[in-house]
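Q: Requesting a structural model of the entry that follows:
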Amino acid sequence: MFIREKTTKNKATGTKYIKHQLVRSYREGDKVRQEIVMDLGRLEIDPKDYKKLAQILTMRLAGFESLFEGDLELKSIADKVLSSFSVTQTLRSDREVITKDAEFLNVNTSSLEASDIRRLGPELIASSFYDRLKIKEQLLRCGLSEKETAIAKAVICARLVAPSSDLETHRFLKEDSALYELVDQDLSNIGKDAIYEIADAIYEAKDSIEMALIKAENELYPTNKRLFLFDLTNAYFEGRTLGNDLAQYGHSKEKRFDCTLVSLALLVDDRGLPIYSHIYPGNQSEPETLGDVLSSISSHLRQGLFSEDLPTVIMDRGIATYDNIALIESYGLSYLVITRANAARHYLAELRQGKDTFLEIKNSSNESIYIKELGDGMGVEMDGKVGVAEVEVAEAGAEVEVAEAANESLGVDSIDAGLQVAGPQVAHPQANHSLGGESLGIDSMDTAPQVGGPQAKHSPSNEPQANHSNRAQPYASDSMDNKIKQILCISERRRDKEEAIARGMQTKFQSAFDKLADSVKRGQYSNATTVASRIGKLKQEHRSIARRYEIDAITGDDQKVKELVLTEKPKVKEAAETLYGAYVIETNRNDLEPEEIWKLYSHNTLKCSNEPF
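A: Below you'll find the predicted structure:
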């Protein structure tokens, strides 16, 4: 069947009318005849679609659905035609004739097979932006050939669509993706070596490519807002990495401590677009990388790539050391960070006042966040001695070590060791070392620079050190012209997460203590020195939770330890629980309000999947 357009004319008025008919051809003897199956009225569709509509109507009349039913416009027309018009004459052989004209075949669907299926959707988007950023033109300027630029486009888009290794990218391009059809060169026969080689060629031109991309991005997405987020991550190798100087063992963020790593430093703007990148050895210290980034920003500023407003650098707490903050300000830049040490612990008084004294705002998930700007008079007040408030703070935080009282002795009754012998006591030259733990550095693994508050650590003579600060200090020095703003924040979701972590640590600590206590009760450990050593090891392995408890060793007349008793420190527990979900954001952007500061940090860190809750 087919659709025929027919024109008629009104003899009186001369007006022409157009209508359409569904017509079928049939053979009668040696002649081919045509008959009108139905009138369709006037169709307002592209003549190219007449054939599709005719097939839909033919199948409908035969009691079936056509493959073209997916075209909603044609389906709608067919529905209207079949409901509004009647068949003009009885079909000569009715259903059998129509079925014969449709040429139906019986097919065993289980025998159908599909081959060489390729994905294309995400690849089209990646290819479109690749072309809009004019990456090919930049690669040609860097000396790559036409074929190399084609391979580069395929590899870059493949890495964007399905991030993986060079070897897996080669397999993806050969077997899964239609990217080879989106380039202007025949790449169907390239081997995996070409994938490895193009990555090296692109990396050699990295600096000029990054510069060109910044210019192209500014043309496509102009903005006067300049916020830069800087962070580091690492990737691990599963091979032997022989001869690779960058492959080093370090702290794997994916917990693959058995593999060598490389570190990647990345600076992006507020839109998530990259500004600078650099590959470092896997054991690279995070704080030491900031100098290279600031040098790159300075170079971009000199070339006029950014607006007149100087950028604000947003950093993770792992990079935000005193020296780095001073370095940022020496470049005349602003900064915004979550303080590196747990500065919130210095504001227990503010946290204990309750959420009613905070400003409530909502995050992107409509969850409540409570914020308060910290003034100069807030924080832990010090009088030259180790006070109760600081004890609670230091014991609750995992970063600072202080004695519980300034006049306590560190013999067998050592608070540091957490071992108090209730009964006849045994003195010995090794008492401080075997029981104390902290005297030997057993509990001094927190080597990160302390930021944002008073500190008191043990001297070799175990006397408390004098503190020169009477409040939690910001990163910047008091001599700087810009006033430093600190925002105390409370997140309910973060609180729930930290509570869950603490419960897990509590369970592990309790299990380890019960095991040690059972060994003492059975007489496996009874010597005071040995028991003290075991307690020191227990406190070292579970330090953040162990600070909340006293461990008493009960001895008998024979001066042997008979029993261990675990006693909770209520004040320390209360202080720790008060700190759940709390953190401090610091900035030298004096023009921003507290809510703006929080949103600025959270909005930009979320773009890099590093949500601060």
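
Q: Going by C-alpha atoms from here, please, whenever you check contacts or count neighbours.
A: Will do.

Q: who's in contact with residue 554?
A: 421-423, 561-565 (Cα atoms under 8 Å, 6 or more residues apart in numbering).

Q: so residue 485 makes contact with residue 374?
A: Yes. Between residue 485 and residue 374 there is a contact at 7.3 Å, judged by Cα atoms under 8 Å.

Q: Please say which of those two ends up with more neighbours.
A: residue 485 (22 against 18; other Cα atoms under 10 Å).

Q: Please work out how many residues are found near the closest residue to residue 252 other than its chain neighbours.
A: Spatial nearest neighbour of residue 252, chain neighbours left out: residue 234 (6.6 Å); criterion: Cα to Cα, 6 or more residues apart in numbering. Using other Cα under 10 Å, residue 234 is surrounded by 21 other residues.

Q: hang on, the earlier thing: so which of the contacts of residue 554 is the closest to residue 61?
A: Sorting the contacts of residue 554 by distance to residue 61 puts residue 565 at the head of the list, at 88.6 Å, by Cα to Cα.

Q: check which helix or strand covers the closest one.
A: In this assignment (DSSP states H and E), residue 565 forms part of strand 561-568.

Q: can you list contacts of the next helix-or-strand element following that strand?
A: Sequence order places helix 570-579 as the next helix or strand after strand 561-568, per DSSP H and E. Applying Cα under 8 Å, 6+ apart, the contact partners of helix 570-579 are 344-345, 348, 351-352, 391-393, 395-397, 499, 547-548.

Q: and this one, so I can compare the two:
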Amino acid sequence: MYFREKTSTNGTLLLQLVRGSRGLDGKVRQQVLLSLGGCVIPDVFRREIAHNIEAIVSGQQSLLPMKPEVASWSDLIIDKMKSEGKLDLVRSSVTRNVPVGGIADGVLLDEVSHEDTRQIGVLLPLKRAWESLGLSDFLASRGMPARRIHAAQACVFNRLVEPCSEHELPSWLQTVAMDELLNDTFGFYGKEIFYRAGDDLLEHSVELTRHLRAREENLFNLGNTIFLYDLTNSYFEGGCTENPKAKRSANSKEKRTDCPLLSVGLVLNAEGFPVVHKVFPGNTSDSKTILDIVSSLQRETGDTRRPTVVLDGGIATQANLKTLLENNYDYVVNGKRTTRQNFAEDFKRRKAFQTVKGRDDKKPVFVKRIWGEGEVVLLCRSEDRKAKEDAIVSKTEERYLEALRKLAGRIEKKDGKLHLDSSGGRANVDRCIGKIASRYTRASKFYAVRYNDDQQLLSWTRDEDKYQEDASLHGCYHLRTSRKDLSNDEIWLIYIMLTRVETAFHLLKGELGLRPFYHWKEDRCDAHIWITVLAYHLLRWIEYSLKLAGVDCTYQEVRRLLQTHCYSTINLPCRNGRKYHVRRPGKPDERQKMIYSALGIDVSALPVRKVVVESSPAGED
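A: This is a model prediction of the structure:
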């Protein structure tokens, strides 16, 4: 099979799927199997797609995982061939319509039905990851019974499929094929067992963290030479009076200053696998957590090499950097934006900057090395960051000016709440100006705002020199490191790894259901966080395994592709009175096969249950 382009009578370019066959006379003739109209399949994939479709039609199985694009186009074309009734023709079989009320081989076709459909595809990669990481064996070795281990699996798997509370887990389990997957009956599980499973997982969290780290290092040949550290926080629904670590703070990532918070510190290795995590009170300053994290790293890793810790600027105080050095850690950290003005003259000498290599398909980043006090300072200029910073300042300035105009309108209308005619009128206006300035600091620093008490008039002017001077540094930032052996490109690439922590936090709080907390006891909240971190271990196993297999696919894409692969019970009534009930998984499409093949999942090993029900003779009970 192959694809052929043909121009129609009206000049439209058409794409056809064609098969060549040799007749009895020895001549090769082309048979158009399917017309795809103006469908545009990239040239680079056409040969592979055609070969794959031919293999599907002939019943051959591919041994190697195919590219996602090839699998996707193959599925679309096979579906079109099925809808047009051409697939069976290609297979040299005969098709005909069956009349209403038809019977085929004794089966009453109009009464065939299916029921109890549950998702299985989304669970298969999770079970594969769980088994590869040896979690069931580890928990069993700690005396955890099989029933409790299955409940723990359900808690962790739920975070990766459809996060909910333990109270809702029994309801969720009715939508997925966990019974078939684990050969258990989850319908008899009450909600209490899931709370107990979380307690057990937390009890063994220290040993389990070490087990996972050692297992992942062995599976993927990971090292502990670079650690990425950052913090986030999440809020509670309710007062959470029984958790002493639940504290209110103005530093809420979701701006939920009305709720108690917990802070979570997370350390990842260079490949994005969790190394350690720590739960802090919600009002803990980010910069005060480094000592606890360093102690945890030393206790958990035991690595004799001198690792490098990559930090966000908000954590990297001079005291924290000194702590890292004293404990045999190097650091890479971004300098604070407020201090980049110190390097303004260096940023202006653009000819001294060099381009970071390996970014051919992206906008360039320019770097320049200078020396600081006992450390290397890498100056960086990024066009992408400049565009982003320009947009932020522009939007902030727009909102700031709008707020000033609203205040000016209130003054003009003599708003009674300002008490302009009283002795405290000016103080009230100044207070409003201060509140607006504090809300939009990126713009207010360029403006001088004046209030004329006699004329009751508000005015403002922008300092153009200061504004242009600041704008000239947009897209400029600087990195600091104690590693003097690294090249400029290596320093920048190591720092960019910190975005993996940001991605991890986004997934933890969004896809994996970390927020909000519905528990109010300290240990249950810690267990909730630990279950989420365990789920992230499975997620990274899936993504990294796919990467090693040459499949560029995120976990969100995997979940989306596999959610249509389900278990169903098929009911086949026969005219002799028998009813056959066959419970089996559906046939995966090509994209699903691609994922299963890359992860080493054997779908044919899934259990199939067949039951026949005989009709009772007349008069018998």
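
Q: one step back: after superposition, how close is the strand holding residue 565 of structure 1 to structure 2?
A: When structure 2 is superposed, strand 561-568 of structure 1 averages 2.9 Å from its matched positions, counting by mean Cα distance after the TM-score superposition for structure 1.

Q: In three-state terms, how would residue 117 of structure 1 be classified?
A: coil (DSSP: H, G, I helix; E, B strand; the rest coil).

Q: Excluding covalently adjacent residues, which one is nearest to the counterpart of it in structure 2?
A: Following TM-score structural alignment, the counterpart assigned to residue 117 of structure 1 within structure 2 is residue 117. The shortest distance from residue 117 of structure 2 to any non-neighbouring residue, by Cα to Cα, 6+ apart, is to residue 568 (4.3 Å).

Q: What residues of the helix or strand where the residue nearest to residue 252 of structure 1 lies count as buried?
A: Per DSSP H and E, residue 234 of structure 1 falls inside strand 227-236. Residues 227-232, 234-236 are the ones in strand 227-236 of structure 1 that count as buried (16 or more other Cα atoms under 10 Å).

Q: which residues sit against it?
A: By Cα under 8 Å, 6+ apart, strand 227-236 of structure 1 touches 252-254, 256, 259-270, 282, 286, 311-316, 319, 604-605.

Q: and the residue nearest to residue 7 of structure 2 when sequence neighbours are not counted, how many residues sit next to it?
A: Among residues not flanking residue 7 of structure 2 along the chain, residue 13 sits closest, at 4.6 Å (Cα to Cα, 6+ apart). Residue 13 of structure 2: 14 surrounding residues under other Cα under 10 Å.

Q: the longest strand in structure 1 is where?
A: When structure 1 is scanned for its longest strand (criterion: DSSP state E), the result is strand 16-28.

Q: From residue 222 of structure 2, how far off is residue 598 of structure 2?
A: 20 Å (Cα to Cα, to the nearest Å).

Q: higher neighbour count, those two?
A: Between residue 598 of structure 2 and residue 222, counting by other Cα under 10 Å, residue 598 is the more crowded of the two (21 against 16).

Q: helices or strands next to the host helix or strand of that one in the packing?
A: Residue 598 of structure 2 belongs to helix 590-599 when elements are defined using DSSP H and E. Applying 3 or more Cα pairs under 8 Å, 6 or more residues apart in numbering; DSSP states H and E, one finds that helix 590-599 of structure 2 contacts helix 68-83, helix 124-132, helix 522-548, helix 555-562.

Q: how about the last one, aligned to which bit of structure 1?
A: I take that to be helix 555-562 of structure 2. So helix 555-562 of structure 2 sits over no part of structure 1, by TM-score structural alignment.

Q: what residues are up against the equivalent of residue 541 of structure 1 over in structure 2?
A: The equivalent of residue 541 of structure 1 in structure 2 is residue 436 (alignment by TM-score structural alignment). Each residue near residue 436 of structure 2 by Cα under 8 Å, 6+ apart is listed here: 400, 403-404.

Q: from these, which is closest to residue 585 of structure 2?
A: residue 400 (58.5 Å).

Q: What's the match for the closest one in structure 1?
A: By TM-score structural alignment, residue 400 of structure 2 lines up with residue 509.

Q: What count of nearby residues applies to the closest residue to that match other than its chain neighbours?
A: Nearest non-adjacent residue to residue 509 of structure 1, counting by Cα to Cα, 6+ apart: residue 542, 6.0 Å away. Residue neighbour count, defined by other Cα under 10 Å, stands at 18 for residue 542 of structure 1.

Q: go on, residue 292 of structure 2?
A: Neighbour tally, residue 292 of structure 2, other Cα under 10 Å: 12.

Q: do the one 4 residues further on as well
A: Residue 296 of structure 2 has 17 neighbours, counted by other Cα under 10 Å.

Q: wouldn't it be in contact with residue 276 here?
A: Yes. Under the criterion of Cα under 8 Å, residue 296 of structure 2 makes contact with residue 276 at 7.1 Å.
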